[in-house]
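**Student:** Return atomic coordinates for the entry below.
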Amino acid sequence: MAQNRGTIVVLNDTAAIAHYGCKVVMKRIVDEVAAAGFEVKTVSVYSTWRVHQKLIDQAAAVIVNGEGTLHHSAQRAQTLVAVAPYCAARGIPVFLINSVWQDNSADMARQAEDFLLRFVRESRSEKQFAAAGLKAKTVPDLTLGWNYRAAKPAPQRSGRVYTDAVGMPATDLLYRLFREDAGSRYVTMTPPGGHRGDYSDYDFERLPAPFDKTFPLTLRLRLRQIMKRTLLIRGKTKNAIRRMKGHLEMVPLEGFMAALESSELVVTGRFHGVCLCLLTGTPFLALTSNSHKVEGMLEDAGLAHRIVRPADVRAVLAHPPEWSEDDAKKAKAFVQKARRGQKAMFASVLSMAKTESS
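**Tutor:** The predicted model follows:
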């Protein structure tokens, strides 16, 4: 590793979420930043940068992992974007990467002016930034730059795999479709308890909440997180029952990737489920999600015909569209484009970070 060039703080560490796509995203960020010689400290998606201002004030840079957070002026989105003017006022380089940007307020756009660079995952988001008078560059999702290598050659593809979705109605629908589809598999993107083999091999620190004057804010966030998990108990209970019945597979990351590579068709309601299908060249159908992220990415890839509304999925599955040679070429080309863009993105961001000697 190169000599220590200082600390970069990464906000919105979504690897705290039990979801493989988010974990691969954070692996990619930590890998790139640490390999460049920076110490990496992250702030969990369940925390806030406001309780770590002392560290941020001394940082070489702040990177905001936007992921699927910055849409519809949600409270968490507003809080994340507010770090940009905070850093700008103190001369701290601050960057937005890997983000959606959809239907946000004029006030959020004004705060986003202070990001030195803005990188979004699909061109719909780039156009919304442009409509607000701000420049952004489209670089597809970080999962597509993962240097994934299968442990062994994939078998010939057969059968269908269903995954979960954003929201219980769509997840329940996918489960029902799996139950109607003899010989198919239902594989969740939630890892088994305690599994974290998808993290970076580099050392990094997810910042604990400080016990100082900001602790009441941390306590409120913890209570909100507990309440949210309580509201999700119905979904967790359903999954536990489905797993006990042998209907739901919860496997390590390598098992999930193997399931994709052996499937003749994956039906997913997860954005990152689509990304990992693109990465492995797996035929898929993608349900629409809670923002334009799926539609935007697949439009950019020339694969918008693989999108299906939940109301239409059963009819489409009766006569699924062929995964053509052209589809396969477009998927491969899109992954290659993502990797080129990500290499340039990280080079730009890390070259603009301060160093300890500056």
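
**Student:** okay, CA-based contacts and neighbour counts for the rest of this
**Tutor:** Noted.

**Student:** excluding its backbone neighbours, what's nearest Trp323?
**Tutor:** Pro283 (5.8 Å; CA to CA, 6 or more residues apart in numbering).

**Student:** got the contact list for the one you found?
**Tutor:** Taking CA atoms under 8 Å, 6 or more residues apart in numbering, we find Pro283 in contact with 263-266, 277, 323.

**Student:** Grab the nearest non-local neighbour of Arg121.
**Tutor:** Closest residue to Arg121 apart from its sequence neighbours, by CA to CA, 6+ apart: Pro140 at 4.4 Å.

**Student:** count of residues packed around that neighbour?
**Tutor:** 27 (other CA atoms under 10 Å).

**Student:** wait, isn't it in contact with Glu299?
**Tutor:** No: using CA atoms under 8 Å, Pro140 is not in contact with Glu299; the gap is 11.7 Å.

**Student:** So the residue nearest to Trp323 versus Met257, what's the distance?
**Tutor:** The gap separating Pro283 from Met257 is 13 Å, by CA to CA, to the nearest Å.

**Student:** And Thr163, by the same measure?
**Tutor:** In this view, Thr163 and Met257 are 12 Å apart by CA to CA.

**Student:** again with Ile241
**Tutor:** Going from Ile241 to Met257 by CA to CA gives 24 Å.

**Student:** Also His72?
**Tutor:** Note on His72: its distance to Met257, by CA to CA, is 32 Å.

**Student:** between these two, who's got more neighbours?
**Tutor:** Between His72 and Met257, counted using other CA under 10 Å, Met257 has the larger neighbour count: 20 against 14.

**Student:** The more buried one sits in which helix or strand?
**Tutor:** Element membership for Met257, per DSSP states H and E: helix 253-262.

**Student:** quick one, what contacts Phe119?
**Tutor:** Going by CA under 8 Å, 6+ apart, the list of residues near Phe119 reads 96-99, 136-139, 345.

**Student:** Surely it is within a strand?
**Tutor:** Yes: Phe119: assigned to a strand according to DSSP: H, G, I helix; E, B strand; the rest coil.

**Student:** and the gap between it and Lys343?
**Tutor:** 12 Å.

**Student:** for Val10, helix, strand, or coil?
**Tutor:** strand.

**Student:** How many neighbouring residues does Lys343 have?
**Tutor:** Lys343 has 13 nearby residues by other CA under 10 Å.

**Student:** quick one, strands of the stretch 151-300 of the chain?
**Tutor:** 160-165, 185-187, 205-206, 248-249, 265-269, 284-287 (DSSP state E, counting those that start in this stretch).

**Student:** Report how many residues lie close to Leu350.
**Tutor:** Count around Leu350 with other CA under 10 Å applied: 21.

**Student:** Sequence B follows; please return its structure for comparison with A:
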Amino acid sequence: MNDTFDTWHHGCRAVSRVIRKEMEHRGFSLSATSRVGASWWEDSVFVEHAKQADLILINGEGTFHSGSSEAEKCMRIFQEKTSSNRIALINSIWQDNPTSWVDIISNASYISLRDTNSQKKLTEHGVQAHYCPDLSLISSKPISTLNPRSGVAWGDALKRNVTRDLYKGFRSSRGENYFASVRPTHRSPLTSYPLKDLRYSLTCWWKNYSCFNDEEELARFLAQRNLYITGRFHGACLALCAGTPFVAVASNTKKITFLLNDMGLNPARVFTDTKHLLTASPEQWCWSPDEQESLKENLENARSRATKMFDEICAC
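**Tutor:** Alright, predicted model coming up:
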């Protein structure tokens, strides 16, 4: 549920791929999915499979904040569930939600949140919640940092006006610069959209975007850069996979700041607007020795926590 596989976004596809792979590795087969934001109860095929499922997984991602309508759709499963259903909420944020939701989410068989701040919020209400960093952090194989790096990569943002500002920064910057789009080359991994894909490829050519088929290609590209300037949470995550220093403009929640805190990195890397990003330099924002050590340790911890989480999900 809240499946992000068929989205036009490297980070979201990465998370969904990890979930599929890890559950299949543990003997589970995927019987049905409901796309992120969908009114799943109107999908009779999904509902029938959900009733018969041994386990229902909710991929929370950035949905569970500010009492969003998308999160409410996911919460409906607890009203519809049968006594035989196990329901797990994983890879989720929990920020600024109604207190009335606490009683509902406490019915979950297992809860794992992707930042310790979210974990603390639920724990304070007496709900047992585990912590495992965002699954995109384990989506790419560890990348060697011995390769020579050069240039600065710019990325996009959730809000279009912020993306425009970042693109203007890329166009006006001197030296070796790239605009690394978080959008995959193909709009969907499941459905063919030849005209839309052609239009996007022409846009990339016209605007001089660097485009990639999947998150591993993007991470390898970022591993060759000195700095990544982004407005995306998953852009930050994939930069960490690549070991590449980044600075970011805040997204629609504090999720990038939470990520930095949990990874032992400088939270000053996140700004409230793009003004300071436009003058950011690799010399100014390279990793400190402490950050390098923390990043290495916490990326290793992310993998071990993910293994533990999936084992516990299957046993819940």
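
**Student:** what does the helix holding Met257 of the first structure rub up against?
**Tutor:** Residues contacting helix 253-262 of the first structure (CA under 8 Å, 6+ apart): 20, 150-151, 154-158, 161, 187, 189, 191, 197-198, 266, 276-277, 280-282.

**Student:** Could you turn the buried ones of these into a ChimeraX selection?
**Tutor:** Remark: buried members of the contacts of helix 253-262 of the first structure, expressed as a ChimeraX selection using 16 or more other CA atoms under 10 Å:
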select :20,161,187,189,191,198,266,276,277,280,281,282
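
**Student:** From the contacts of helix 253-262 of the first structure, which land in helices?
**Tutor:** 20, 276-277, 280 (DSSP state H).

**Student:** Dump those into a markdown table; add distance to Lys337 of the first structure as well.
**Tutor:** Shown next, in a markdown table, are these (distance: CA to CA, whole Å):
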| residue | distance to Lys337 of the first structure |
| --- | --- |
| Tyr20 | 22 |
| Leu276 | 15 |
| Cys277 | 16 |
| Thr280 | 15 |
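
**Student:** Among these, which pair sits farthest apart?
**Tutor:** Tyr20 and Thr280 (14.8 Å; CA to CA).

**Student:** buried sites along the helix of greatest length in the first structure?
**Tutor:** Using DSSP H to define each element, the first structure has its longest helix at helix 325-351. Applying a neighbour-count criterion of 16+ other CA under 10 Å, one finds 327-328, 330-332, 334-335, 337-339, 341-342, 345-346, 349-350 buried in helix 325-351 of the first structure.

**Student:** just stretch 152-162 of the second structure next, same as before
**Tutor:** By 16+ other CA under 10 Å, the buried positions in stretch 152-162 of the second structure come out as 152-157, 162.

**Student:** Stretch 134-141 of the first structure now?
**Tutor:** Using 16+ other CA under 10 Å as the test for burial, stretch 134-141 of the first structure gives 136-141.

**Student:** Stretch 7-24 of the first structure too?
**Tutor:** Within stretch 7-24 of the first structure, judged by 16+ other CA under 10 Å, the buried ones are 7-15, 18-24.

**Student:** now it, how far from the centre of its chain.
**Tutor:** 8 Å (CA atoms, centre = their mean, to the nearest Å).

**Student:** what span of the second structure lines up against stretch 270-283 of the first structure?
**Tutor:** Aligned by TM-score structural alignment, stretch 270-283 of the first structure falls on residues 232-245 of the second structure.

**Student:** follow-up on the earlier one: sitting in strands, which of the buried residues of stretch 134-141 of the first structure do you find?
**Tutor:** 137-138 (DSSP state E).

**Student:** Reformat the buried residues of stretch 134-141 of the first structure as JSON lines; add distance to Arg76 of the first structure.
**Tutor:** JSON lines is the format used below for these (distance: CA to CA, whole Å):
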{"residue": "Ala136", "distance to Arg76 of the first structure": "21"}
{"residue": "Lys137", "distance to Arg76 of the first structure": "23"}
{"residue": "Thr138", "distance to Arg76 of the first structure": "22"}
{"residue": "Val139", "distance to Arg76 of the first structure": "23"}
{"residue": "Pro140", "distance to Arg76 of the first structure": "22"}
{"residue": "Asp141", "distance to Arg76 of the first structure": "20"}
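
**Student:** Name the nearest of the buried residues of stretch 134-141 of the first structure relative to Val43 of the first structure.
**Tutor:** In terms of CA to CA, no member of these lies closer to Val43 of the first structure than Asp141, at 19.9 Å.

**Student:** I'd say that closest one and Asn98 touch.
**Tutor:** Yes: with contact defined as CA under 8 Å, Asp141 of the first structure reaches Asn98; the gap is 5.9 Å.

**Student:** Ala268 of the second structure -> the first structure?
**Tutor:** The alignment partner of Ala268 of the second structure in the first structure, by TM-score structural alignment, is His305.

**Student:** count of residues packed around Thr82 of the second structure?
**Tutor:** By other CA under 10 Å, the residues close to Thr82 of the second structure number 12.

**Student:** oh sorry, the question was meant for Arg220 of the first structure
**Tutor:** The burial count for Arg220 of the first structure: 12, using other CA under 10 Å.

**Student:** and of the buried residues of stretch 152-162 of the second structure, the nearest to Glu70 of the second structure?
**Tutor:** Ala157 (19.9 Å).

**Student:** which residues in the stretch 1-150 of the second structure form strands?
**Tutor:** Secondary structure of the stretch 1-150 of the second structure (DSSP E, counting those that start in this stretch): strands located at 56-61, 87-92, 110-113, 130-131.

**Student:** closest one to Val102 of the second structure among the ones you listed?
**Tutor:** The nearest among the strands of the stretch 1-150 of the second structure, by CA to CA, is strand 110-113 at 12.0 Å.

**Student:** Thank you, goodbye.
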